[in-house]
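> below are the sequence and a predicted model; questions follow.
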Amino acid sequence: MNGYPWGAFGHGIGLAALAALAVMLVTFAIAVARGLHRIVDIAWGIGFTAVAVTGYAVSAGQGDDARRLLVTVLTAVWGLRLAVHIARRGRGHGEDARYEAMLDKAPGNRNLYALRMVYLLQGLLVVLVSLPVQAAQYIPGGLGPVAFAGCALWLVGLLFEAVGDAQLARFKADPANKGRIMDRGLWSWTRHPNYFGDFCVWWGLFLIVCDDPVVAAATLVSPLVMSCLLVGGSGKRLLERHMARRPGFAEYAARTSGFFPFPPRQGGLKETEKPQDAQ
């Protein structure tokens, strides 16, 4: 497609960055007041929602209205569902062990270190990963087949996240499952249905800009970065490093796909094994 408004897109990125920064700074202030930095995880989904809504507002009259509304709604639905889920999951709990360990090594003021290494870094990642959402706001042409395929992939991802989270929540709420590894439902097909869901959501949103190959090439870095975070960054790799110490996890890992969902391989936990925690 010709005539893409790169200047307006660049201006929109700047405003999106300010929106993400505002979300992170407000969250930081609340976290310091409560002495609980784990609430930054709630801000992750809210930050993406703020960026998408900001992009929609400032791109009025620039791109195709259907595409603008579509990427905004899809991003907001994903982001707000994730924020609500994390808020409910963390209710009544203390500091996250990941942040506690990191802040114990802080050179100087713990809060200022958290601001630099957690809040501002997450804000930067929100802006970077959301580039396809921002770019889609300015594509003038109508939705094509690839964009609709992106919507389908987004839906698959959202279902994997929502269903996987609900299954795990029900499993952990049952006292009979205390100290057991969750290996049921989607968790028997992949060890990380929520991370796989994120993967599908962001590749789906990227496909919505692929009607314009030039814009797609310019924003390809975004789903690649998200994929690296999910598989090799703070997602799968970090969680499994922690889980590997738990009895029964090796057997679970041996029969269950590490990321992409596949039918479980033959085998199971032995009756004599008593894992000491769930995911």
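Nice, thanks for sending it over.

> drop to CA atoms for contacts and neighbour counts, all remaining ones
Fine.

> what residues are up against the residue positioned nearest the centre of the chain?
Centroid check for the chain by CA atoms, centre = their mean gives D198 as the closest residue, at 5.2 Å. By CA atoms under 8 Å, 6 or more residues apart in numbering, the contact set of D198 is 157-158, 161, 230.

> equivalent analysis for V215, please.
Neighbour list for V215: 135, 209 [criterion: CA under 8 Å, 6+ apart].

> 7 Å instead?
Contact partners of V215, counting by CA atoms under 7 Å, 6 or more residues apart in numbering, are V209.

> report all helices and strands that the helix or strand A8 falls within contacts.
Following DSSP states H and E, one finds A8 within helix 6-34. Applying 3 or more CA pairs under 7 Å, 6 or more residues apart in numbering; DSSP states H and E, we find helix 6-34 packed against helix 40-58, helix 120-129.

> pipe those into a markdown table and attach mean neighbour count and distance to P261 per row.
Putting the helices and strands packed on helix 6-34 into a markdown table (neighbours: other CA atoms under 10 Å; distance: least, CA to CA, whole Å) gives the following:
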| stretch | mean neighbour count | distance to P261 |
| --- | --- | --- |
| helix 40-58 | 24 | 24 |
| helix 120-129 | 20 | 24 |
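
> let me have the ones you listed in JSON lines, adding distance to N109 as columns.
Putting the helices and strands packed on helix 6-34 into JSON lines (distance: least, CA to CA, whole Å) gives the following:
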{"stretch": "helix 40-58", "distance to N109": "18"}
{"stretch": "helix 120-129", "distance to N109": "16"}
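
> what's the closest of the ones you listed to L269?
Nearest to L269 among the helices and strands packed on helix 6-34 is helix 40-58 (32.1 Å), distances taken as CA to CA.

> quick one: residues in contact with the closest one.
Applying CA under 7 Å, 6+ apart, the external contacts of helix 40-58 come out as 12, 16, 19-20, 23-24, 27, 68, 72, 75-76, 79-80, 82-83, 86-87, 119, 126, 130, 133-134, 137.

> picking that back up, so for Y113, which of the helices and strands packed on helix 6-34 sits nearest?
helix 120-129 (10.2 Å).

> what does that closest one rub up against?
Contacts for helix 120-129 (CA under 7 Å, 6+ apart): 16-17, 20-21, 24, 47-48, 222-223, 225-226.

> separate out the buried members of those.
16-17, 20-21, 24, 47-48, 222-223, 226 (16 or more other CA atoms under 10 Å).

> wait, what's in contact with P145?
Contact criterion CA under 7 Å, 6+ apart gives no residues in contact with P145.

> any figure for the gap between it and V209?
Look at P145 and V209: by CA to CA, to the nearest Å, they are 11 Å apart.

> shared neighbours, the two?
Joint contacts of P145 and V209 (CA under 7 Å, 6+ apart) do not exist.

> picking up where we left off before, Throw the buried ones among the contacts of helix 120-129 into TSV and include distance to V32, thanks.
Formatted as TSV, those follow (distance: CA to CA, whole Å):
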residue	distance to V32
A16	24
A17	22
A20	18
L21	16
M24	12
G47	18
F48	22
S222	30
P223	32
M226	28
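
> in addition, the following structure is provided for comparison:
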Amino acid sequence: MADYDWAALARSLPFTALAVVVVLGTTFLVALRVGKQAVVDVAWGLGFVAIALVSFLASAGEGDDVRRWLLLVLTAVWGCRLAWHIWRRSRGKGEDPRYAELMAKAPGNPQLYALRTVYLTQGAIMWFVSLPVQVGSFETSGTSWLVWVGVAVWAVGLFFEAGGDYQLDRFRNDPASKGQVLDTGLWRYTRHPNYFGDACVWWGLSLIAFSAWPGILTLLSPVLMTWLLAKGTGKPLLEKDMASRRPGYVDYVNRTSGFFPLPPKSRTPGEDRG
């Protein structure tokens, strides 16, 4: 406990916050130029990468090098893949309906409203969720078995997230799937393999930080991320009007777990496991 350099961590925190401001501030300017706020979704993963990079540089000579490199590389792989996927998916398309609805209801200047409600909120969440990466980068004790458990959980998460995204892209690009519900592959076991994978990624990174003091103090960070994905702005928002757009979605909900992968129920209608 005495080996942890709290002062070095404290000195780095304003710079990680500044990294968030730079990433999201630049994104806001891009959004104004292209005329759609959906570009902020691309910045979500990149913001975490920026925080991890600043923490890595600030902790040079302070934290355990293996842990520092793991936290940087694993965060960068996840964040860059997610940003690339969202950019490719949204390229050439108009505003996301979620943001269009938000802007339509904005009191006063819609751009300033988006800045307050989307960018500032997202920036605060991003900085808080990334605390395991920030704190873990300064931990001095060597790696333990929990570090490698964290790497394994991260790998499971990336498999579900990237695999789910790939399967959904193929489904959407198939003309025969129009109006249908994707219920094969990973989507057979959970209605949101990408959200489940996202949660696992952050639990994996957090376990790497939890392997040494004071990483466990950041427990609420992965808890918040999981809650947002499963109960907050993730799954509930996406499913809000899905039944009206996909006739078979109600049956899919009745037989498929809402978040954690589970064997599907029989096709007899029943209670939702989500």
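That came in fine, so what should we check first? Worth saying up front: this structure is predicted, and the values here are computed from it rather than measured.

> work out the TM-score between the chains.
Here the TM-score for the pair of chains, by TM-score structural alignment, normalised by the length of structure 2, is 0.95; 268 aligned residues with a CA RMSD of 1.3 Å.

> what about the helices in the stretch 151-274 of structure 2?
193-210, 220-230, 235-239, 242-245, 249-255 (DSSP state H, counting those that start in this stretch).

> which residues are contacting the shortest one?
Defining contact as CA under 7 Å, 6+ apart, one finds that helix 242-245 of structure 2 is touched by 249-250.

> can we see that at 8 Å?
Outside helix 242-245 of structure 2, the residues touching it (CA under 8 Å, 6+ apart) are 179, 249-250.

> do the same with the second one
For helix 220-230 of structure 2, the surrounding residues in contact (CA under 8 Å, 6+ apart) are 128-132, 195-196, 199, 202-203, 206, 234-236, 259.

> ok, those vs R188 of structure 2, which is closest?
Nearest member of the contacts of helix 220-230 of structure 2 to R188 of structure 2, counting by CA to CA, is F259, at 11.4 Å.

> give the burial count for that closest one, as a bare number.
22 (other CA atoms under 10 Å).

> now it: how far from K235 of structure 2?
8 Å.

> overlap in contacts of the two?
192, 195.

> just give me the match in structure 1 for A19 of structure 2.
Under the alignment (TM-score structural alignment), A19 of structure 2 pairs with A19 of structure 1.

> return the residues in contact with its match.
If you count contacts by CA under 8 Å, 6+ apart, then A19 of structure 1 has 47, 50-51, 54 around it.

> number of residues surrounding A230 of structure 2?
21.

> give me the mean distance between the helix holding A8 of structure 1 and structure 2.
Helix 6-34 of structure 1 differs from its equivalent in structure 2 by a mean of 0.7 Å after superposition (mean CA distance after the TM-score superposition for structure 1).

> so which bits of that helix are buried?
Burial within helix 6-34 of structure 1, assessed by neighbour count using 16+ other CA under 10 Å, is assigned to 9, 12-13, 15-21, 23-25, 27-28, 31.

> now render the contacts of A19 of structure 1 as JSON lines, adding distance to A60 of structure 1.
What follows is those, written out as JSON lines (distance: CA to CA, whole Å):
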{"residue": "G47", "distance to A60 of structure 1": "21"}
{"residue": "A50", "distance to A60 of structure 1": "16"}
{"residue": "V51", "distance to A60 of structure 1": "15"}
{"residue": "T54", "distance to A60 of structure 1": "10"}
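
> mapped onto structure 2, which of the residues you listed hold?
When you map those onto structure 2 and apply both residues aligned by TM-score structural alignment, their matches' CA atoms under 8 Å, the shared contacts are 47, 50-51, 54.

> which one of those residues sits closest to N2 of structure 1?
Of all the kept ones among the contacts of A19 of structure 1, N2 of structure 1 sits closest to T54, with 24.4 Å by CA to CA.

> residue contacts, P213 of structure 1?
Contacts of P213 of structure 1 (CA under 8 Å, 6+ apart): M1.

> contacting residues around stretch 177-188 of structure 2?
Stretch 177-188 of structure 2 has contacts (CA under 8 Å, 6+ apart) with 160, 163-164, 167-168, 171-172, 193, 245-249, 252, 256, 263-264.

> nope, stretch 249-260 of structure 1 is what I meant
Residues contacting stretch 249-260 of structure 1 (CA under 8 Å, 6+ apart): 181, 183, 188-193, 195-196, 231, 243-244, 262-269, 275.

> buried only: go through those for me.
Neighbour-count burial (16+ other CA under 10 Å) applied to these gives 181, 183, 188-193, 195-196, 231, 243, 264, 269, 275.

> so which of the residues you listed comes closest to A152 of structure 1?
Distances from A152 of structure 1 to those, taken by CA to CA, are shortest for F196, at 14.7 Å.

> aligned to the closest one, what sits in structure 2?
When structure 2 is aligned by TM-score structural alignment, F196 of structure 1 is paired with F196.

> give the buried residues for stretch 63-83 of structure 2.
Buried residues in stretch 63-83 of structure 2 (16+ other CA under 10 Å): 63-65, 67-68, 70-76, 78-83.

> narrow these to those in helices?
Taking DSSP state H, the ones among those that sit in helices are 65, 67-68, 70-76, 78-83.

> could you export the contacts of helix 242-245 of structure 2 as TSV, including neighbour count?
Below are the contacts of helix 242-245 of structure 2 laid out as TSV (neighbours: other CA atoms under 10 Å):
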residue	neighbour count
G179	13
Y249	18
V250	15
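
> relative to structure 2, what is the average displacement of stretch 145-155 of structure 1?
Compared with structure 2 after the fit, stretch 145-155 of structure 1 shows a mean deviation of 0.4 Å (mean CA distance after the TM-score superposition for structure 1).

> in that stretch, what's buried?
For stretch 145-155 of structure 1, the neighbour count (16+ other CA under 10 Å) marks 146-147, 150-155 as buried.

> same thing with stretch 234-247 of structure 1?
Buried, per 16+ other CA under 10 Å, within stretch 234-247 of structure 1: 235-236, 240, 243, 246-247.

> quick check: the farthest pair among the residues you listed?
G235 and P247 (20.8 Å).

> pretty sure F199 of structure 1 contacts V156?
No. Contact criterion CA atoms under 8 Å: F199 of structure 1 and V156 do not qualify, at 10.1 Å.

> so if I had to pick from those two, which one is more boxed in?
Taking neighbours as other CA under 10 Å, F199 of structure 1 and V156 compare with F199 leading, 26 against 17.

> once you drop chain neighbours, what's closest to that one?
Nearest residue to F199 of structure 1 in three dimensions, chain neighbours excluded: S227, at 6.1 Å (CA to CA, 6 or more residues apart in numbering).
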